[in-house]
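S.K.: Next come a sequence and a model predicted from it.
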Amino acid sequence: MNRLSLNQWTTRRWSLPQAVDGCARHGIPAIGVWRQQLQECGLARAVKLIADSGLRVSSLCRGGFLTGGEALDDNRRAIDEAAALGAPCLVMVVGGLPGVSPGEPLSPGVSRDLPGARQRVVDAVAELAPYAAERGVRLALEPLHPMYCADRSVLSTLGQALDIAERFPVEQVGVVVDAFHVWWDPQLFSQIARAGARIASYQVCDQLHPLPADVLLGRAMMGDGVIDFRPMTAAVAAAGYTGDIEVEIFNADVWAADPDEVLTTMIERYRRLVI
C-alpha cells in the first residue's frame, strides 16, 4: 500500500477535494492529479489541500498534444502546475496526426505524414524539457496502444518513446509504462530493461475483452480483463523503478459505481494481482 496511487480519472465523478478525502479514508498514500479537476479546484487551494492531507502527488495528467504545433504555452502552464503540486512528472500524451481530433470526422486538410508528426514531438520536447528541468519536473512520454495512433499518440511502443527520451538527460525526460497500452508488445520486457532510470511512472489497469464501441473506455479493473500484471511489475522493479504505482481506469461502469466501492476493490486487486 505504501506505493499505491489513485489516478483521479478512476473516480472521475469525484472532485479533487473528494478524491483527496477518499484516498485519506482508504489509506491510499498518493494521488495522480488531472488538470481538469485541478482547474475546477484552483491551484492554490489544491496545493494546500494535498499538503494538509499528507498525500503525495505521483503525477500530473496531462500535457502533450504536441503535434499540432500550438501547445507549447499550455504545456508550460502544465509544467508550472506540476511544480506547484510537487509532482515529479508531467505525463505527456503527445498527440496524433496533425488535423486529426479525437472523436471527430477527418477534415479535408488532415496530415498523413506520420514521420513528420513524430519529428514535431521531438522538436516540442526539445523546447519544453529545459523549462521543465528548471522547475524540477520531468516530462514523461506515454506510448499509447496503436489503436490511438491517429488521434492521440504517434508513439505506440515503449521503444519509440525511449528513442525520443534518450536524446535528453534522464532527469529531464522519462517514459510511462502503462500496462493497458504496452502489455501486448513482444519487446516489452527488453524495453523495460532498457528504460531503467527513464521510467517516470508505472500505471496499471486491465484491458476489457471484447472492447466496447468506444475503445477509449476499454480499460478495466485489474482482474477483469486479459493482462498478467505480475511479470510486468517484476520487470519494472528489476529496472530500478521504486516510485508509485497508479491505477488509472477509463470505464463507464467504474465511473458510474460508488467511488468508495471502487477504491475498496482497487486496493484488493492491487494487492492480489499487481504486487
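M.R.: It's in.
S.K.: hey, let's count contacts and neighbours off CA atoms from now on
M.R.: Noted.
S.K.: How many residues are close by residue 166?
M.R.: 15 (other Cα atoms under 10 Å).
S.K.: Could you tell me the end-to-end distance of stretch 7-16?
M.R.: 11 Å (Cα to Cα, to the nearest Å).
S.K.: and the comparison structure, right after this:
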Amino acid sequence: MTGLAAEVESDVPGGAPARVSTPQPGDARLGRLSLNQRTTARWSLREALDGARAAGLPAVGLWREPVAEVGLGRAARWVRESGLRVSSLCRGGFFTASDGAGRAAAVAANRAAIDEAAELGARTLVLVPGGLPPGDRDLAAARARVAEAVATLVPYARERGVVLGIEPMNPVYAADRGVVSTLAQALELAAPHAPDEVGVVVDTFHLWWEPGVHALLESSGERIVSYQVCDWVTPLPADTLLARGMMGDGHVDFASFTTAVARSGYSGDVEVEIFNADVWAAPGDRVLATMARRYVELVEPYL
C-alpha cells in the first residue's frame, strides 16, 4: 500500500498497520459511534460536524467552549442542519467550592449549561464533580457538596429535558478535578433521583481499573447515560490529562468492559473521547479513520 491509501489506512499516532479496513459511510457498524470534540481538538465546531458527517458517523459529543466561540444559536442551527445527534454536552459540574458564593456561582453556571444542552438537543450534560479547594483535605465534605449541588439542579434540568450525568474520574484527578473516583460513588450520588434525572457517565479511561466494575456496570441499568471510550496508555505523560490513547494502544480490555455495559441495557451512543497530544497533532480525517477502525474491531462487536 503506497501514497494516500497508505496514509488513510495507517493508524495514529504511531502509524501501525491497520487491522481492519476503514468502515465507509452507511456501514451499519457505525450506527452508534460518536465523535467527542476533544478527540479532534484542533477542529472547530464546523469542522467537527462536517468531519463526522464525511466519515459516516451519526453523532457528536460537544464541548461548551467551541459552541460559545460561534454562539449558541448558530451552533444549534448547524447541528440541526447536520442531521447529527448530540450524544452529550461537556461540561458542567465543579461543585466543590467551600464558600457559599463559590457554590452559588457553580449552580448558576450549571443552569446556563443545562440551557445550552437543551438548545443543542443534548439529552445528557456531563458533570465533572470538581476537585478539592485550595488548602482543603476533606474529601467527604467535598463529595457532600457535589450531592447538594446536583439535588439543587435536578428540578431545573428536569424542566428542560436534560439528564445530569455524573462522571466519576480516575483517582489521579481526585485533588484537582474529580472527588468522585469510582462508579460505586457516582451511583450512590445518583440514587436519590430518578434515572431520567441523574445518571452516570461511564468512561473506560476512568473506570477500567475499578474492582468489581463489571458487576456494577451490569446492574446499573438506566443509570448509564453516556458511554465514553479510549485507552489508558503508559508511560504516563508529564500532564496526566493527556494520558488517553486510541483504543487498542493501552491496557483497557474493551471486550469485557463493553460487554458489561451492554448487559446493563445501555443502547445509546458510544463516544470516543481522547486527550492526547500526538492524536491532536494528526490530521483530523486520519484520526477519524483510525477511530472508526478501532471501534468496529474492539468495541462494536460487544455492544
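M.R.: That came through, no problem. Note that this is a predicted model, so its numbers are computed, not measured.
S.K.: Overlay the chains and give the TM-score.
M.R.: Once the chains are laid over each other, their TM-score by TM-score structural alignment, normalised by the length of the first structure reads 0.95; 265 aligned residues with a Cα RMSD of 0.7 Å.
S.K.: Please enumerate the strands of the first structure.
M.R.: For the first structure, applying DSSP state E gives strands covering 4-7, 30-34, 56-64, 89-93, 138-141, 173-178, 199-204, 206-207, 219-220, 245-247.
S.K.: who wins for proximity to residue 120 of the first structure among these?
M.R.: Closest to residue 120 of the first structure of the strands of the first structure, according to Cα to Cα: strand 56-64, at 11.3 Å.
S.K.: Onto which residues of the second structure does that closest one map?
M.R.: Counting by TM-score structural alignment, strand 56-64 of the first structure lines up with residues 85-93 of the second structure.
S.K.: ok, residues contacting that stretch?
M.R.: With contact meaning Cα atoms under 8 Å, 6 or more residues apart in numbering, stretch 85-93 of the second structure is reached by 34, 58-64, 79, 106, 109-110, 113, 117, 120-130, 226, 269, 271.
S.K.: Just say which of the strands of the first structure is most tucked in.
M.R.: strand 138-141 (a mean of 30; mean count of other Cα atoms under 10 Å).
S.K.: now that strand: which residue numbers in the second structure?
M.R.: Strand 138-141 of the first structure maps onto residues 163-166 of the second structure, going by TM-score structural alignment.
S.K.: Check the mean deviation of the matching stretch from the first structure.
M.R.: Stretch 163-166 of the second structure, aligned to the first structure and superposed, deviates on average by 0.2 Å (mean Cα distance after the TM-score superposition for the first structure).
S.K.: Off-centre distance for that stretch?
M.R.: 12 Å (Cα atoms, centre = their mean, to the nearest Å).
S.K.: ditto for stretch 10-30 of the first structure
M.R.: 17 Å.
S.K.: Give the aligned range of that stretch in the second structure.
M.R.: Mapped onto the second structure using TM-score structural alignment, stretch 10-30 of the first structure spans residues 39-59.
S.K.: which residues make contact with the matching stretch from outside it?
M.R.: With Cα under 8 Å, 6+ apart as the criterion, stretch 39-59 of the second structure contacts 24-27, 30-35, 37, 60, 66-67, 75, 78-79, 82-87, 269, 272-276, 279-281, 284-285, 287-289.
S.K.: Same question for stretch 128-143 of the second structure.
M.R.: Against stretch 128-143 of the second structure from outside (Cα under 8 Å, 6+ apart): 91-98, 146, 166-169, 173-180.
S.K.: how about that stretch: buried residues?
M.R.: By neighbour count on 16 or more other Cα atoms under 10 Å, the buried set for stretch 128-143 of the second structure is 128, 129, 130, 131, 132, 139, 142, 143.
S.K.: Would you check which pair of those lies furthest apart?
M.R.: So, these by Cα to Cα: farthest apart are 128 and 139, at 15.1 Å.
S.K.: just curious, which of the buried residues of stretch 128-143 of the second structure is nearest to residue 254 of the second structure?
M.R.: Nearest to residue 254 of the second structure among those: residue 128, at 23.1 Å, using Cα to Cα.
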